[in-house]
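> predicted model follows, preceded by the sequence.
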Amino acid sequence: MPLCGIAGVVAAHSIDADRETEKVARMVRALKHRGPDDDGLSAHGRAVLGHTRLSIIDLSDAGHQPLANEDGTVHVVYNGEIYNFPTLRRALIEAGHHFSSNTDTEVLVHGYEQWGLDGLLERIDGMFAFALWDERQETLHLVRDRLGLKPLFFASRCGRLVFASEPKALIAYDEKAPPMRPEALLASLHHVAVPAPATMYEQYEALEPGTVLTWSAGDGAARVRRYWTWRRDPVIDDPAVAETKLWETLCASVERHLIADVPIGIFLSGGLDSSLVAAACAEIGRRVTCITIAIDDEQHDESGFARMVCERFGLEHRVLPMAADAGRAFEDGLADMFDEPFASSAALSAACIAQSAAQEFIVMLAGDGGDELFGGYKWYRQWIERYGRDGQRRPVAGAARAWARRLTGRRDDPADPLAGYARLLGALEPRLVARLFDPAWIDRCGTAIDPAAIYRDRDDLGATGFDRLQALDLQQFLPNVCLRKVDRTSMHFGLEVRVPWLDRSVVDVAASTSEQVRNPDGRLKGLVKRVARTRLPAPLLEKRKQGFSTPIRRWFPKERMLDEMRRTRDAGDWWRGVFANDAVSAAGALKGRPLWRIYMTWQWVRRHRGLTNTE
């Protein structure tokens, strides 16, 4: 099972193999942090493939990539984990295929031969991004897993397709970065990160979760189609049945995620999801080491809850102190990790714990995904309170609205329920956008001015309540923010993070359980708490949700951020044409995480001033 970086190029016209191989070699070097153990390159007619490997299962040279089938007509470079590969491997051997390694990578080439691409994708269970070159058909397939745990980017132009695990490798191929997209910059402010399929760079795109890109030498065109879509089929409406099913499924998922030939630990935040992963490890008899951050702020420190979990199950517990200096050390590094503005303050603590864990472990389990699958975010309830379960209720108007605003201290709610949802997740108000950005730059942003646009494209109009909002988050917030944070901060240090809650089997349980069982009477994570009540210490069920949060107001005080913005503004004209003259004053009306978003965007633009194309 290789967690790696992949890269490559295909062209409809003839290529200079030596020249293209050297360019792909540059891409691989740019991804070396994702796979420090090995790298490989191979040229096959119109295609050159590259790979850098983090060895986890079958540490021998047999796991070297690019990897081919028996007759050398199907080649693959692959980043990920296929958790059910032993079962698929046995089936393929029975069908007459010969394997040269014990890695899951070979399942891809032989499975493609045996079942075709669609048959392969129906069978594999895991997190993955891979490129498969069919030399006979002169066709390349790029594939990304169902929920977007592993990233994949590409550029298609003039009959040529270039692809890579991170944008920095595409930039290495081109030898310089393309101009930035104005609409992507604004979208990253609205949504913490640039939503796929867009990227911050013109010409570069992100392959969306659950999709396949197929490129053919016949016409040199890239075509994207969806092979998986989140669908609910609620057949479980008995809470006791759902509790048993979820717990047994989670334990089986954790057991599959513990398969490795290298040390494995758990990122234990002290919240329900990671604590149940630890409980599942104990249930199946695995005593893994848990790592927790102890933040120097009582409101954000959950290490005491994590300690309760470890004491209950007899698990080894490592506590890593994290003070302001540790968090600030990653302030500049986030831009390099993500290649784009990424304004989630949780990335600071994620990077800190990943760096520490990578000194001892190669693989860590994490608790991500439970909130999106089982309704754990407070904004679900807030949206329903304001717009009703069906989204048809409209906020109060006129004098009543003014009275309600004084009573609650809340901003006006947009009339559009999807705009209201975007606002709950931190989207900027239009009047603030107008004060922050140059008018000409705003004119170039198109539909990104409307933060609800990405939700309209993804909205399930047949769903209501939690079902509707969770479907939106599974398509936007989970892959573009949560999983992007996990992948980039961990792989930057050569660390693999596995997420048992997002195993296909657990996703199926969530999809088959009714909302009234998952979130009875609108209770956040009601089913998960039912599972936890007899398995975790009681205080964990009573505390408020935290996660690996960061005390951003104390570590990055408002005046510190504003002073830095003033200093860099006065140091040159780099900001003109993007930001408004009084942008710093406009930012001064904010504090905490909203100000952090603007500050990180400001700093990213400053470091990439040559890409603004404002002339």
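Everything's here; your move.
> please make it C-alpha for all contacts and neighbour counts, starting now.
OK.
> neighbours around the closest residue to Arg405 other than its chain neighbours, how many?
Among residues not flanking Arg405 along the chain, Arg411 sits closest, at 6.5 Å (CA to CA, 6 or more residues apart in numbering). As a burial measure, Arg411 scores 13 neighbours (other CA atoms under 10 Å).
> and for Ser512?
17.
> pretty sure it is touching Ile236, no?
Yes: using CA atoms under 8 Å, Ser512 is in contact with Ile236, at 6.0 Å.
> for the residue nearest to Arg405, helix, strand, or coil?
Recorded secondary structure, Arg411: coil (DSSP: H, G, I helix; E, B strand; the rest coil).
> pretty sure it is touching Ala404, no?
No: counting by CA under 8 Å, Arg411 does not reach Ala404; the two are 9.6 Å apart.
> contacting residues around the nearest residue to Ser549 once chain neighbours are set aside?
Closest residue to Ser549 apart from its sequence neighbours, by CA to CA, 6+ apart: Ala346 at 5.3 Å. Contact analysis of Ala346 by CA atoms under 8 Å, 6 or more residues apart in numbering lists Phe548, Ser549, Thr550.
> switch the cut-off to 10 Å
Gly327, Cys482, Lys485, Val486, Gly547, Phe548, Ser549, Thr550, Pro551, Ile552 (CA atoms under 10 Å, 6 or more residues apart in numbering).
> what does the helix or strand hosting Arg553 rub up against?
Per DSSP states H and E, Arg553 falls inside helix 552-555. The contact list for helix 552-555 (CA under 10 Å, 6+ apart) reads 296-297, 323-328, 345-346, 348, 558, 591-593, 595-596.
> this is the comparison structure:
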Amino acid sequence: MSQTRFKDKVIFMCGVFFAYDKNLDIEKAKKSLDLMYHRGPDGYRSIQGSNYFLGHRRLSIIDTSDRGFQPFVSEDEKTEVAVNGEIYNYKEIRGELEECGAKFSSQSDSEVILHAYCHWGVDRMLEKIDGMYGVVIHDRESGKIVFFIDRYGVKPLFYQVDGACSKVIVSSEIASLKNYSSDLVVDETAIFDYLVYRYVPYPKSIYVNVFKASPGQVVEINLSTFDVNKRFYWEMSNEKASINVDENKSTIERLIRDSMELQVVSDVPLGFYLSGGVDSSCLLCSARELNLDPRAISLDFVGSEKSERDFVDEFCDKLDHNNLDIMTIEPQDTNHVLGEIVKKMGEPIGDDSVIPTYLLNKKAKDKVTVAIGGDGGDELFCGYSRYKILAPGVTAGKLLFLAKHYIKHFRSKFLCAFRYDERWERYTHLLGGMPASKVYRDYRNLFPNLESNYDPYWHYKRHYEKSDGVKDYMRLDFKTFLPGLIFCKVDFASMLNSVEVRVPFMDRTIVEYAFSRYDEKSKRDYGTKTLLVEYLYRKTGLDFTKRKKRGFGLPGPKYYQDGNSENVFHVRVLKDWLEYNV
């Protein structure tokens, strides 16, 4: 076993690449790791044997010294670990491990994974850790590779198992995997899925026989037989607890505060992305209650109705928070950006907010290395207006209410959803995807070999559980849309700029609380995030219920490369991606 390490100038996320191959091409493996330079510009370290390579590119967040370099290796050299992401409760776990006799060589949160696996095994370790992570463990003693991502799919891993060629590849990015396995073939069913969902749903990837690790699932591969064992280490509970409104109010404040205390730990500059919406505003408010004065970074679409600058200024004034940077975006800033970033996508991402998300991280990089984002709040606290449509028992009066309040701004999404009789076609339309009937009609040439009995809504059906009306769709969004599109987009756009974005709402206690709470008030207020809105009103006196939800997509035609926002964005991305990659 040999090791190499290089540390260049300190810039500061991480990329992991593992290859097991009886005909190991070490230069290809090194090149695959180098392709993830943007995920870890601080430096790299790799371990290699006669038939395997484990490499890690480093973006230093906690313990920026040389001792924090990965992969970490156990004292007996039988276990090697590489981690992408952060373990938020690592100090608590480290204390338990030290009581068990573990000896640490660094202050890194990632070293906790090595000792937890060696002392407790994978199952007990996974019960304990909380964070956002993609972990690869090479267990040399048992002759297996073990890997997994976090419970909610914030961080990605892609993998390929080719028993015929005695080869296993695991990578943080699909482009690095493709570099090593250059004969990959685009999957026609994945193209179809992408057009329906706007993303390629896990466990598929855009390529045949290349897979995404599923949220909350651990994968073990025997490196002699190439047998694959997969099991879920976390699944969302459907249990409901009856909690009164006053108890809800105090509980959510405490849970957000506890999550913030864990997630603001960093040895490098940290900031808050402030959109003017409920979720990011709650997080900054909580940080101020912790007596923190973080840099808040907001994006202003110049000359657009979607500009939230006035409200961001008002909110910060109410918090007495002066540490605010407004980063402006003008129409010319977005010209040609789509073509630039599509070339760098491992697989297509069909959300037009990928452009402002990319530009936000690009502009913020000079200020911060770690950013706090509000993603996940809509799925946890019923924030999407579409839940009003999906709620059971929609009456004529309710439809009239929707028409009065949404026809001007949402006519193309909400009211047009009723064109579709079939439930999953309507749901797909509400999420901005393309109902399968339209995909078959307009884009059949892109998947000529698709079987006639292919189920276009397999991903929804696999994860849908009927139990509690609108919360069924909240859970479905949480399991599909959130990891498949939102977290994928954020990871891509932030990592491309070497910025780590943390998501405090994805704290385990917050997630499990949000889906277990049950009270009549929350049941009525679909689409309003009542708990969070009331929290902000108590702290600032601002009434967020009077503000329209604006989202983070491009504001209008002049911000699009061709000046036409009516084109289906995710179709344009797919066509460009196929041109670059096929």
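In hand now; what should we look at? From a predicted model like this one, the values you see are computed outputs, not experimental measurements.
> got the buried residues for the helix or strand just after the helix holding Arg553 of structure 1?
Remark: after helix 552-555 of structure 1, the chain's next helix or strand is helix 558-570, criterion DSSP H and E. Going by neighbour count (16 or more other CA atoms under 10 Å), the buried part of helix 558-570 of structure 1 is Lys558, Met561, Leu562, Met565, Thr568, Arg569.
> quick one: the helices in the stretch 251-400 of structure 2, in order.
278-289, 309-319, 331-334, 337-342, 354-364, 377-380, 386-390, 396-410 (DSSP state H, counting those that start in this stretch).
> an error on my part: the question was meant for the stretch 1-150 of structure 2.
Under DSSP H, counting those that start in this stretch, the stretch 1-150 of structure 2 gives helices at 26-34, 90-99, 111-120, 122-128.
> redo the ones you listed as JSON lines? Include distance to Glu379 of structure 2 and mean neighbour count.
What follows is those, written out as JSON lines (distance: least, CA to CA, whole Å; neighbours: other CA atoms under 10 Å):
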{"stretch": "helix 26-34", "distance to Glu379 of structure 2": "34", "mean neighbour count": "20"}
{"stretch": "helix 90-99", "distance to Glu379 of structure 2": "27", "mean neighbour count": "16"}
{"stretch": "helix 111-120", "distance to Glu379 of structure 2": "29", "mean neighbour count": "21"}
{"stretch": "helix 122-128", "distance to Glu379 of structure 2": "23", "mean neighbour count": "15"}
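> contacting residues for the aligned residue in structure 2 for Tyr421 of structure 1?
Aligned counterpart of Tyr421 of structure 1 in structure 2: Tyr427 (TM-score structural alignment). Neighbouring residues of Tyr427 of structure 2 by CA under 10 Å, 6+ apart: Arg386, Ile389, Leu390, Ala417, Tyr420, Gly433, Met434, Pro435, Tyr460, Tyr473.
> what do you get for Asp174 of structure 1?
Lys23, Arg26, Met27, Val162, Lys168.
> how close does it sit to His190 of structure 1?
As judged by CA to CA, to the nearest Å, Asp174 of structure 1 and His190 of structure 1 stand 29 Å apart.
> Glu347 of structure 2 contacts Leu574, correct?
Yes: using CA atoms under 10 Å, Glu347 of structure 2 is in contact with Leu574, at 8.7 Å.
> name the residues contacting each of those two.
Taking CA under 10 Å, 6+ apart as the criterion, Glu347 of structure 2 and Leu574 both touch Tyr194, Tyr199.
> mind checking how far the residue most central in space within structure 2 is from Tyr427 of structure 2?
Residue closest to the average C-alpha location in structure 2 (CA atoms, centre = their mean): Phe487, at 1.9 Å. Using CA to CA, Phe487 of structure 2 is found at 20 Å from Tyr427 of structure 2.
> how many neighbours does the residue mapped onto Ser281 of structure 2 from structure 1 have?
Ser281 of structure 2 maps onto Ser275 in structure 1, with residues paired by TM-score structural alignment. The number of residues packed near Ser275 of structure 1 is 28, by other CA under 10 Å.
> and what of Asp125 of structure 1?
Neighbours around Asp125 of structure 1, by other CA under 10 Å: 18.
> how close does it get to Asn84 of structure 1?
Taking CA to CA, one finds Asp125 of structure 1 at 6 Å from Asn84 of structure 1.
> same check, this time on Ala17 of structure 1
Applying CA to CA, the value for Ala17 of structure 1 to Asn84 of structure 1 is 36 Å.
> ok, now Val28 of structure 1?
28 Å.
> Val342 of structure 2 matches what in structure 1?
So Val342 of structure 2 corresponds to Ala335, using TM-score structural alignment.
> residues in contact with that match?
Pro341, Phe342, Ala343, Met600, Thr601, Gln603, Trp604, Arg607, His608.
> reformat these as JSON lines; add neighbour count.
JSON lines is the format used below for the contacts of Ala335 of structure 1 (neighbours: other CA atoms under 10 Å):
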{"residue": "Pro341", "neighbour count": "26"}
{"residue": "Phe342", "neighbour count": "25"}
{"residue": "Ala343", "neighbour count": "26"}
{"residue": "Met600", "neighbour count": "22"}
{"residue": "Thr601", "neighbour count": "21"}
{"residue": "Gln603", "neighbour count": "18"}
{"residue": "Trp604", "neighbour count": "20"}
{"residue": "Arg607", "neighbour count": "12"}
{"residue": "His608", "neighbour count": "15"}
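> what's the burial count for Arg441 of structure 2?
By other CA under 10 Å, 9 other residues sit near Arg441 of structure 2.
> go on, Gln203 of structure 1?
16.
> residue in structure 2 matching it?
So, by TM-score structural alignment, Gln203 of structure 1 is matched to Asn209.
> so its match makes contact with Asp162?
Yes: between Asn209 of structure 2 and Asp162 there is a contact under CA under 10 Å: 8.5 Å.
> tell me where the stretch 401-550 of structure 2 has strands.
For the stretch 401-550 of structure 2, the strands defined by DSSP state E, counting those that start in this stretch occupy 500-502, 517-518.
> make TSV from these and add mean neighbour count and distance to Phe311 of structure 2 to it.
Below are the strands of the stretch 401-550 of structure 2 laid out as TSV (neighbours: other CA atoms under 10 Å; distance: least, CA to CA, whole Å):
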stretch	mean neighbour count	distance to Phe311 of structure 2
strand 500-502	27	23
strand 517-518	17	31
